[in-house]
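Asks: sequence unknown, structure follows:
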């Protein structure tokens, strides 16, 4: 999947979590958007399933601790898709 398409998938899924609000910037803080660690974990697992990619548990744990924006999640998914 191309990077732009992957970013669109991430944005679309976060928009669903925000109950259809899609006017957020992909560099906006996920916490400021109202997403907590559990939301981010569900987001990552859902996107891995949807995109057919898998990360090692330690990679997922690291991502959960470092994901601050939608762009962070997109970069993570791009990275693990290269495995």
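Replies: Here it is on my side, so go on. All values derive from a computational prediction rather than experimental measurement.
Asks: When you work out contacts or count neighbours from here on, use the C-alpha atoms and nothing else.
Replies: Noted.
Asks: how about the nearest residue to the residue nearest the centre of the chain, chain neighbours excluded?
Replies: In the chain, the residue lying closest to the centroid (C-alpha atoms, centre = their mean) is residue 73, at 3.6 Å. Nearest residue to residue 73, sequence neighbours excluded (C-alpha to C-alpha, 6 or more residues apart in numbering): residue 67, at 6.2 Å.
Asks: likewise residue 40?
Replies: residue 64 (6.9 Å).
Asks: quick one on the thing from earlier: pretty sure the residue nearest to the centre of the chain is touching residue 44, no?
Replies: Yes. Contact status for residue 73 versus residue 44: in contact at 7.4 Å, counting by C-alpha atoms under 8 Å.
Asks: Use this one as the comparison:
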């Protein structure tokens, strides 16, 4: 799993959740996009399925507390993909 593939999945799922809202970049705040904790949880579950990776509950909890940007989601998925 490479960074470009993960980034593409993250952007695709966020765009789908936002119903094709304007473009955004990796440094865009998830709060600016209007995503709340439940939205982020949903994104994580879908992206884990798409990328065939699984995070432990403690990892997901940690991520939910620390994720702020689109890039944070990509980094998290890359991190759990290394397990």
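Replies: Sure thing, it's come through. Since this is a predicted model, take the numbers as computed values, not measurements.
Asks: on that earlier part again, give me the aligned partner of the residue nearest to residue 73 of the first structure over in the second structure.
Replies: Aligned counterpart of residue 67 of the first structure in the second structure: residue 67 (TM-score structural alignment).
Asks: how close does that match get to residue 77 of the second structure?
Replies: Separation of residue 67 of the second structure from residue 77 of the second structure (C-alpha to C-alpha, to the nearest Å) stands at 11 Å.
Asks: neighbour count winner among the two?
Replies: Taking other C-alpha atoms under 10 Å, residue 67 of the second structure and residue 77 do not tie; residue 77 has more neighbours (23 against 18).
Asks: mean shift of the host helix or strand of residue 49 of the second structure relative to the first structure?
Replies: In the assignment (DSSP states H and E), residue 49 of the second structure maps to helix 37-51. Here the mean offset of helix 37-51 of the second structure against the first structure after fitting is 0.5 Å, by mean C-alpha distance after the TM-score superposition for the first structure.
Asks: Tell me the buried residues in that helix?
Replies: Going by neighbour count (16 or more other C-alpha atoms under 10 Å), the buried part of helix 37-51 of the second structure is 40, 41, 43, 44, 47, 48.
Asks: Next one: the counterpart of the fourth one in the first structure from residue 13 of the first structure, what distance?
Replies: What that stands for is residue 44 of the second structure. Using TM-score structural alignment, the equivalent of residue 44 of the second structure in the first structure is residue 44. Separation of residue 44 of the first structure from residue 13 of the first structure (C-alpha to C-alpha): 10 Å.
Asks: same deal with residue 57 of the first structure?
Replies: Distance from residue 57 of the first structure to residue 13 of the first structure, by C-alpha to C-alpha: 22 Å.
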